[in-house]
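A.B. asks: the following comprises the amino acid sequence and a computationally predicted model.
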Amino acid sequence: MLRPGGADLTIAGGVREFGRATPDAIAVRDGDRALTYAALDERSSRVACALLSLGLTTGDRVALLSGNRLEYPEIAAGIAKAGLVLVPVNPRLTAPEVEFILGHSGARVLITDGSADFAVRVIRIGPEYEKFLDDARAVDPWIPVDERDPFCIAYTAGTTGDPKGVLISHRSRSLTFYATALEWGIGPGRRTVAVAPMYHGAGFAFAYAAVHCGATVSMLRSFQPDALIDLLARDGAQSVFLVPTHAQLIRQHFSEIPDLPLLDTLYFNAAALPKVLKEWVFEAFPGVGVHELYGSTEAGVVTNLRPPDARRKAGTVGHPWFGTQVRIVDSAGREVGPGEPGELYSRSPYLMNGYHENPAATAACTTDDGFLTSGDIVVRDEEGFISIVDRVKDVIITGGVNVYPRDVEEVLLAHPSVTECAVVGEPDDRWGERVVAYLVSPGPVVPDVLEAYLRDRLAGFKIPKQYRAVPALPRNAAGKILKRELRSTQ
């Protein structure tokens, strides 16, 4: 009797398959440079053989410190072909922060497009990297890996203390890529753009999905609104993944978006898309399907709000994604009903394996039956649509009453004098915490005007006690506002 089976899922699988199925199709574009699938398959095999020639063995870690560029997908695929583990590193980190990640992950090699030296073997993208590949065999080593083993260790920005390394399996990301192809049409003949940085979980997932599923991805080296629109037009991209900050900057730059006849899909992640900004997206990109998804590095994609409901259910993040179960519970662990706030847990094939060398942190965010906390408070309505209320850690308790910052932020963002905002709680001797609003505004901030506006729309205890004008809000690589940095300035 035959037993069902087959090769384990690996993130190198798509490169291998389309290197044979569509060898002449363009896999990656980067300015005037381009790689066909045949070239991507061959060069990633050279990366694998070159790394193995250094004495690396299955499970060893290889760090990649680079911005979005043509070499990123071939290095990631080559590391996977060699049975090694990728450690993506943010080029904006300081040298001590990079050294921590290299040491904590146990990386033995660093491939970089930078010039700094570190206490590991360093290979620099450019002539040195090209010679490294030229001297290697162009043969796929086919090192076997278990699909549940990690393909990467992705380091999150630590809210307190050092960052944690998220172990993400080949199976998790391969299934994410296939679901992405199903949801947003990332497949053969389709074109997309890598806008978000690939060293971040979502940026990697939605850019690399293209080469895993036979599409073409164009690299945007650094984000500028006009550069993105020009690239979408030049390469005829049909879909693109953005974060709300990108939309905000595009809105500020363009009075009218140039015609993009081939663009049919936009999908947003990283932070809630404010209703005012989302309405602008509908108007600026008429006829384009707008998705809003929610997830994390640890959980992958958890929910998706699809175009048919995008306007009707603006302010929600939709229903659970393919193969995902959610559980919403109160502080005692009891499941809550529709309309009641609770903490969101999810269970799916996209979940992380855990935190690298940190079992205590892993145990703290998971349940015995395999659910992972999001750390977010949500509400589910009668139709099953989920709305993010706020981060558990960001809820403000003032005078014993809970204030959810997003409630205040949504109203502030509807005022014409507010471009961006972040509401936080700060210590207060009388109330425990006071509500404080940080504002980015094109002109002077007039507290009395804002307070009068808010009092018609919010309960008195939600009104900020202070308004602070800032030139910009601090954000991480994913575009999420770093509220801890705002609190730490006081």
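C.D. replies: It's in. Numbers count the residues shown, from 1 in each chain.

A.B. asks: C-alpha only now, for contacts and for neighbours.
C.D. replies: Fine.

A.B. asks: ends of stretch 110-126, how far apart?
C.D. replies: End-to-end distance for stretch 110-126: 14 Å, by CA to CA, to the nearest Å.

A.B. asks: buried stuff in it?
C.D. replies: By 16 or more other CA atoms under 10 Å, the buried positions in stretch 110-126 come out as 110-113, 122-125.

A.B. asks: ok, and here's another one to check against it:
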Amino acid sequence: MTRDELIRPVPALLKEHAEPAPERVAYADSAHGVTCAGLERRTRALAGHLTRTGLARGDRVAIIRGNRVEAAESCLAVLRAGMVGVPLDPRSSDAEPAHFLKDSRAAFVITDAAHPVRLRRPGSPYDGLGALVAGPGPVPDGARSFHSAVESDEPAEIDTLGLDDPARMPYTSGTTHRPKGVLSTQRAALWSVAACYATIFGLSSGDRLLWPLPQFHGLSHSPAILGVTAVGASARIAGDPTAPGGLRQEPVTAHEGLGGPFTAPAGVPATYHRLVGSEGAAPPALRMCLVAGAPSGPALRTAMEEALGAPLFDAYGSTETCGIIAAVRPEGPRADGSCGPPVPGVEVRVVEPRSGADVRDAAEGEVWVRSPGLSPRTRRERAERAVRIPPSSRIVRDP
């Protein structure tokens, strides 16, 4: 059973949680926080500002911002403006953003003070790219202030994006070729929230997430941006997840105004290896921890439970499926090396790549997936069969 009531337009979800709990903190980072009411108001204002810049419905807006509240606000505001958000890694080299901006046909960028100058180095058309700049420091010539945009109150036509209209275009990791942009819709992206995070892991308004993963990544967007928005939870956006000490450098008590102790983080295995292997005070006991990107292994799971008293649950997903494909259930059996059964509504086959025939039990193969979370392009191009996840993403069938 999935939480189908969570698959609704994001503006409606924002307004729903802003009305009964306006002062509850939705997001906080090391600099500041934003309440549920503030999140609805600021994303509405930012969406209106974007429409007044001359951008049109469906235009691509690149978001190049580190782990900050403004990154979450930007994702939600671009959607409310009826445009397509293109989240990019703020730590990438100059050449990489230039490629992604050209490939995505981005018409605008939301970033920090350093990036407008870097983005103009390749020359036309990037030297004329419109930009909103967030964070401290002066706003470069030709750019506009993010702070001013989110505080504006001019009326604008927003919140017209349908559940099945393109809303976001993240890029794959490029393990088999150059990274590719994957269009997703509100419906596809919210599917993982409704079928996995809320249904399997119990994500609710009572959760206070401690979130160390880069926000441009899909594993952050689904639970920490759309998930928090859909269920009315709160999230403490952690700093650089690669810094020594990892989560141990984050506050061990709730952030000002967050209203309770942290209940759950998510990370890749390296996140938790750094956590259990570093010095300093540990975060408080957590309800659960989610790990993806690679199998966790029994030693890491044991170490996490000893250090924090929190179970570590493996999950497996991809950019093309807009979220989680399979996950270990808190109440179910666990097998070493397994990412668990498919989430509700997802069909998975493990096949021999050349023939397309199912492999025998315990044999390695290519993963084929059919899911409501598939990107619209993938769903249209492969209407008669499941999407093929790249061959480098292999799993072993549980006997």
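C.D. replies: It's in. Here the structure is a predicted model, which is why all the values come from computation and not from measurement.

A.B. asks: quick one, strands of the stretch 201-350 of the first structure?
C.D. replies: 216-219, 239-242, 265-268, 289-296, 300-305, 319-320, 325-329, 342-347 (DSSP state E, counting those that start in this stretch).

A.B. asks: so which bit of the second structure is the third one matched to?
C.D. replies: Okay, so that is strand 265-268 of the first structure. On the second structure, the counterpart of strand 265-268 of the first structure by TM-score structural alignment is residues 288-291.

A.B. asks: about what we covered before: among the strands of the stretch 201-350 of the first structure, which is nearest P405 of the first structure?
C.D. replies: Checking the strands of the stretch 201-350 of the first structure against P405 of the first structure by CA to CA gives strand 342-347 as the closest, at 15.6 Å.

A.B. asks: so which elements touch the very next helix or strand once past that closest one?
C.D. replies: Of the helices and strands lying after strand 342-347 of the first structure in sequence (DSSP states H and E), the nearest is strand 354-355. Judged by 3 or more CA pairs under 8 Å, 6 or more residues apart in numbering; DSSP states H and E, the packing partners of strand 354-355 of the first structure are strand 165-169, helix 359-365.

A.B. asks: could you say which of the ones you listed is packed most deeply?
C.D. replies: Highest mean neighbour count among these (mean count of other CA atoms under 10 Å): strand 165-169, with a mean of 26.

A.B. asks: run the angle between that one and strand 300-305 for me.
C.D. replies: Orientation of strand 165-169 of the first structure against strand 300-305 (axes from the mean of the first three to the mean of the last three CA atoms, to 10 degrees) gives an angle of 80 degrees.

A.B. asks: returning to that earlier point: can you lay out the helices and strands packed on strand 354-355 of the first structure as a markdown table showing distance to G185 of the first structure?
C.D. replies: Below are those laid out as a markdown table (distance: least, CA to CA, whole Å):
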| stretch | distance to G185 of the first structure |
| --- | --- |
| strand 165-169 | 23 |
| helix 359-365 | 33 |
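
A.B. asks: closest to G55 of the first structure out of the ones you listed?
C.D. replies: Nearest to G55 of the first structure, of those and by CA to CA, is strand 165-169 at 23.2 Å.

A.B. asks: so R144 of the second structure touches A131, yeah?
C.D. replies: Yes - if you go by CA atoms under 8 Å, R144 of the second structure and A131 touch, sitting 6.2 Å apart.

A.B. asks: what secondary structure does L486 of the first structure sit in?
C.D. replies: Recorded secondary structure, L486 of the first structure: helix (DSSP: H, G, I helix; E, B strand; the rest coil).

A.B. asks: same check on P88 of the first structure?
C.D. replies: For P88 of the first structure, the assignment made with three-state DSSP gives strand.

A.B. asks: which residue in the second structure lines up with it?
C.D. replies: The equivalent of P88 of the first structure in the second structure is P87 (alignment by TM-score structural alignment).

A.B. asks: wait, isn't that match in contact with M169?
C.D. replies: Yes - here P87 of the second structure reaches M169: they are 7.2 Å apart, a contact under CA under 8 Å.

A.B. asks: what about the two, which has more around it?
C.D. replies: Per other CA atoms under 10 Å, whichever of P87 of the second structure and M169 has more neighbours is P87, with 26 against 23.

A.B. asks: hang on, the earlier thing: same list, the strands of the stretch 201-350 of the first structure, but as JSON lines with distance to F18 of the first structure and mean neighbour count please.
C.D. replies: Shown next, in JSON lines, are these (distance: least, CA to CA, whole Å; neighbours: other CA atoms under 10 Å):
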{"stretch": "strand 216-219", "distance to F18 of the first structure": "11", "mean neighbour count": "28"}
{"stretch": "strand 239-242", "distance to F18 of the first structure": "20", "mean neighbour count": "23"}
{"stretch": "strand 265-268", "distance to F18 of the first structure": "24", "mean neighbour count": "21"}
{"stretch": "strand 289-296", "distance to F18 of the first structure": "28", "mean neighbour count": "22"}
{"stretch": "strand 300-305", "distance to F18 of the first structure": "25", "mean neighbour count": "25"}
{"stretch": "strand 319-320", "distance to F18 of the first structure": "30", "mean neighbour count": "22"}
{"stretch": "strand 325-329", "distance to F18 of the first structure": "32", "mean neighbour count": "19"}
{"stretch": "strand 342-347", "distance to F18 of the first structure": "31", "mean neighbour count": "23"}
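
A.B. asks: how far away is the match of P88 of the first structure from L374 of the second structure?
C.D. replies: 18 Å.

A.B. asks: R178 of the second structure too?
C.D. replies: 20 Å.

A.B. asks: neighbour count: those two, which is higher?
C.D. replies: Set R178 of the second structure next to L374 and count neighbours by other CA under 10 Å: L374 wins out with 28 against 10.

A.B. asks: for the more buried one, which non-adjacent residue is closest in space?
C.D. replies: Spatially, and ignoring its direct neighbours in sequence, L374 of the second structure is nearest to T321 (4.4 Å; CA to CA, 6 or more residues apart in numbering).

A.B. asks: pretty sure the one you found sits against V367.
C.D. replies: No - with contact defined as CA under 8 Å, T321 of the second structure does not reach V367; the gap is 11.8 Å.

A.B. asks: A34 of the first structure is in what secondary structure piece?
C.D. replies: Per DSSP H and E: strand 33-36 holds A34 of the first structure.

A.B. asks: average gap between the very next helix or strand once past that strand and the second structure?
C.D. replies: With elements assigned by DSSP H and E, the helix or strand that comes after strand 33-36 of the first structure is helix 37-52. Superposing on the second structure and averaging over aligned pairs (mean CA distance after the TM-score superposition for the first structure), helix 37-52 of the first structure comes out at 0.4 Å.
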